[in-house]
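**Student:** here is a sequence together with a model predicted from it:
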Amino acid sequence: MNLRSRTALLGTGVVVLFAVTVLLGSYTVTIPDFFRILTAHLTGGEKIPGASFIVMENKLPRAVLAILIGVAFGLSGGLFQTMLRNPLASPDVIGISYGASAAAVLAIVVFGASGAAVSAAALAGAIGVALVIYAISRGGSGSGGGSGGRRGNAAGNRLILAGVGVAAALGAVVNFLMTRADIRTASEALIWLNGSLNSANWERVGVLMASLAVLVPALALLAVPLRMLELGDDAAAGLGIRVNAVRFGLVITAVALAAMATAAAGPVAFVAFLAGPIARRVVGRPSLPASAFTGALIVLAADYFAYNVAPLVLAGTVLPVGVITGALGAPFLLWLLVTSNRKEA
């Protein structure tokens, strides 16, 4: 199978899992009833009591938001990893998610914010921290010699190290704020920190969809310069690419994708980190569309487990989706590393 076929297979998997999420679970909906409900909602026709509310106000917006969040995180992680040529380069690792978390917890604990105000604070925090990390990583980038590839790798390594340091500091800030909060506020902040789709609604879907409608075309325009940057800075510059401007545009786009996804549902752990490597294993090379589909698959599968399977085991407790991705992401990453080492041996 070629790259397109394998990417299409991932896309088909997203469609199938989306259908499973909407139609099956704790409340089952038949395919004819689903289309009746959807048609009635769009045309203002007769609704099915109970079922219309469950599908249109709970299951469908939750599933759509899961796909959009997975696509945003998958694109963001894949973009960072491709641009910096380092699998550790993802919003989870380099501090962007921590920036969003620190700003959101500050808004909840200190200012008593909720809803859209928390999302706006998370967005501002992610962008602000990203700009700080980028500024730190650019320090000293003009010194020294060597090839453009070595300079590009050094800049990428500085960005990752700066991000790890900033993430550690922001993690301490979050822990301090949690110790100063009362039980109710701390519980609200903790749910947000774990990443949750329990508050999914059409308003959040609309905001994230509008954001992706702007960011995905911008990313498409930067796709060709990104491929040139993979050849090294000197080679890209020789082909007419403005290296620093393109890299800054790529960073801003990747940060905006991660920030909007985090603002919608919190820092869902490991999605951005794992989507790129898993997609690469499936299609055989770095691919942003494959990363997007893989991110959507991860979030959909994790949310289905958290919303429908975990309550059967935990006496009705619905887990945040971030708990599932965090619990399963680390072992899976270790498995990827082990199998990769075996292939290289």
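**Tutor:** Sure thing, it's come through.
**Student:** can we go C-alpha only for contacts and neighbour counts from here?
**Tutor:** Will do.
**Student:** any idea how many residues pack against residue 231?
**Tutor:** The number of residues packed near residue 231 is 13, by other CA atoms under 10 Å.
**Student:** typo on my end, it should be residue 90
**Tutor:** By other CA under 10 Å, neighbour count at residue 90 equals 32.
**Student:** okay, and the closest residue to it other than its chain neighbours sits in which element?
**Tutor:** Distance criterion CA to CA, 6 or more residues apart in numbering; nearest residue to residue 90, sequence neighbours excluded, is residue 77 at 4.7 Å. With elements taken from DSSP states H and E, the one containing residue 77 is helix 60-84.
**Student:** in addition, the following structure is provided for comparison:
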Amino acid sequence: MSLVTGIPLRVGGLSTRAHPRAIIVVIALLVATLGLAVLGMLTGDFPLNLTQLLNTLNGAGTGGQKYIVFDLRLPRVTIAVIVGAALGISGAIFQSLSRNPLGSPDIIGFSTGSATGAILVLIVFGGGITEIALGSIAGGIVAAIIVYGLAYRAGVQGYRLILIGIGVTAVLGSLNTYILTRAGLRQAQSAQVWLVGSLNGRGWSEVLPVAIALALLLPAALVLGRRLGLLEMGDETATMLGIRTEPTRLALVVISVALTAVATACAGPIAFVALAAPQLARRLAGSAGVAILPAAAMGGALLLAGDVLSQRVFGQNALPVGVATAALGGLYLAWLLASEWRSGRR
């Protein structure tokens, strides 16, 4: 049996296909994520050794060690993994729906819309952390409604979704800049820090909403993910195969937008994870279809790696993780565009 074509499985009335190579990739990424998580909890201003970490996790550490692990490092590591996973899933869905590797939430306006909602609440209404998070979610949803509504013409075509999304991103980005120019110095600084995308100061209160969203939406994404491959064949073919194209597409958009909005509300608009994770996962898994679980595992590993590197490489001048992902993601985007251009010329 091929590692790529997969093994057919049937449980009750549900059937699926297990891809051994994709499973191997997910396991390898989870192992890498675990290694990065251990590294992130061992190193820092107050380094621990592995024995101290294990003792602390078992409840036998000192008070200071428990504070460092349970209150500072473990929630940060957890947030990095689940936010990265949420962004990876969202990117995989949108890239499949648009049939374009550029179809990710941060390219087509949803992340920018979440940022608009957050800074409106912060600067105009003076809201606190909870209100900013709710504003971020609302902004992402409104941006998605605008993009989807403008792109809808007897259905939604991928190229139209991307082009309109890029336009909406530009408009919302200009609006965000204007709002910042009208803000006071302290408000503008707070908003700019949030807009960079960072895991600094995040605790268990931020973990819970993203974890709940991921637990609820990942199974739905996996169930509907089987239909994404049929939608990629075109609406006419998908309809002939029994797929209700627009309701299915709308449900997938809702899942993706919800994951993006919650992730952005937690950590700010972290760039390029949703763009890069699905493509890297698909290449590793050797799959021509939609790799939801590998994209989730890749997203978690990428964001955690970016956070650990940004903290450790620059020492006391640690960069927010959004700066690191934007720098690396910009290089990846340039490579991706060059590859697409070359393939188009061939």
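**Tutor:** Here it is on my side, so go on. Everything numeric here is computed off the predicted structure, so don't read it as measured data.
**Student:** map the residue nearest to residue 90 of structure 1 onto structure 2.
**Tutor:** Structural alignment (TM-score structural alignment) places residue 77 of structure 1 against residue 91 in structure 2.
**Student:** can you name the residues that contact residue 287 of structure 1?
**Tutor:** Residue 287 of structure 1 sits next to 78, 276, 279, 280 when contact means CA atoms under 8 Å, 6 or more residues apart in numbering.
**Student:** and it? What does it align with in structure 2?
**Tutor:** Checking TM-score structural alignment: residue 287 of structure 1 goes with residue 291.
**Student:** separation between that match and residue 297 of structure 2?
**Tutor:** 10 Å (CA to CA, to the nearest Å).
**Student:** show me where structure 2 has its helices.
**Tutor:** Using DSSP state H, the helices of structure 2 run over 20-42, 50-57, 63-66, 74-98, 110-119, 129-151, 158-181, 185-196, 204-231, 235-240, 245-267, 273-285, 292-312, 321-345.
**Student:** quick one, the first one and helix 292-312 angle?
**Tutor:** Taking axes from the mean of the first three to the mean of the last three CA atoms, to 10 degrees, helix 20-42 of structure 2 and helix 292-312 form an angle of 20 degrees between their directions.
**Student:** next: the fourth one.
**Tutor:** Orientation check (the same axes, to 10 degrees): helix 74-98 of structure 2 against helix 292-312 gives 130 degrees.
**Student:** helix 74-98 of structure 2 vs structure 1, average offset?
**Tutor:** In the superposition against structure 1, helix 74-98 of structure 2 averages 0.6 Å from its aligned positions (mean CA distance after the TM-score superposition for structure 1).
**Student:** swap in the shortest one?
**Tutor:** Mean deviation of helix 63-66 of structure 2 relative to structure 1 after superposition (mean CA distance after the TM-score superposition for structure 1): 1.6 Å.
**Student:** in structure 1, which residue range corresponds to that helix?
**Tutor:** The alignment of helix 63-66 of structure 2 onto structure 1 (TM-score structural alignment) covers residues 49-52.
**Student:** now for the nearest residue to residue 82 of structure 1 once chain neighbours are set aside, how many residues are close by?
**Tutor:** Nearest non-adjacent residue to residue 82 of structure 1, counting by CA to CA, 6+ apart: residue 286, 6.9 Å away. For residue 286 of structure 1, the tally of surrounding residues (other CA under 10 Å) stands at 20.
**Student:** I figured residue 286 of structure 1 hits residue 80, correct?
**Tutor:** No. Using CA atoms under 8 Å, residue 286 of structure 1 is not in contact with residue 80; the gap is 11.3 Å.
**Student:** contact partners for residue 271 of structure 2?
**Tutor:** 106, 197, 322, 325, 326, 329.
**Student:** what does residue 241 of structure 1 align to in structure 2?
**Tutor:** Match for residue 241 of structure 1 (TM-score structural alignment): residue 243.
**Student:** ok, how many other residues are close to that match?
**Tutor:** 18.
**Student:** ignoring the adjacent residues along the chain, who's closest to it?
**Tutor:** residue 227 (7.4 Å).
**Student:** that neighbour pairs with which position in structure 1?
**Tutor:** Correspondence of residue 227 of structure 2 to structure 1, assessed by TM-score structural alignment: residue 225.
**Student:** ok, its match - contacts?
**Tutor:** Taking CA under 8 Å, 6+ apart, one finds 236, 241, 246 in contact with residue 225 of structure 1.
**Student:** switch to 10 Å and redo it
**Tutor:** Contact analysis of residue 225 of structure 1 by CA atoms under 10 Å, 6 or more residues apart in numbering lists 236, 239, 240, 241, 242, 243, 246, 247, 250.
**Student:** just residue 120 of structure 2 next, same as before
**Tutor:** 114, 126, 127, 132, 135, 136, 139, 175, 176, 179, 180, 191.
**Student:** residue farthest from the centroid of structure 1?
**Tutor:** Largest separation from the mean C-alpha position in structure 1: residue 46, at 37.4 Å (CA atoms, centre = their mean).
**Student:** residues in contact with that one?
**Tutor:** 36, 37, 39, 40, 52.
**Student:** right, and the third one touches residue 47 too?
**Tutor:** Yes. With contacts counted by CA atoms under 10 Å, residue 39 of structure 1 reaches residue 47, the gap being 9.2 Å.
**Student:** measure residue 225 of structure 2 to residue 271 of structure 2 for me?
**Tutor:** 24 Å.
**Student:** ignore the last one, residue 193 of structure 2
**Tutor:** In terms of CA to CA, residue 193 of structure 2 sits 14 Å off from residue 271 of structure 2.
**Student:** any idea how far the residue nearest the centre of structure 2 is from residue 14 of structure 2?
**Tutor:** The centroid of structure 2 falls nearest to residue 87 when counting by CA atoms, centre = their mean (1.1 Å). From residue 87 of structure 2 across to residue 14 of structure 2, the span is 27 Å (CA to CA).
**Student:** how about residue 142 of structure 2?
**Tutor:** 35 Å.
**Student:** looking at these two, which is more packed in?
**Tutor:** residue 142 (17 against 8).
**Student:** what sits against the corresponding residue of structure 1 for the more buried one?
**Tutor:** Under the alignment (TM-score structural alignment), residue 142 of structure 2 pairs with residue 128 of structure 1. For residue 128 of structure 1, the contact set (CA under 10 Å, 6+ apart) comprises 96, 99, 100, 103, 122, 255.
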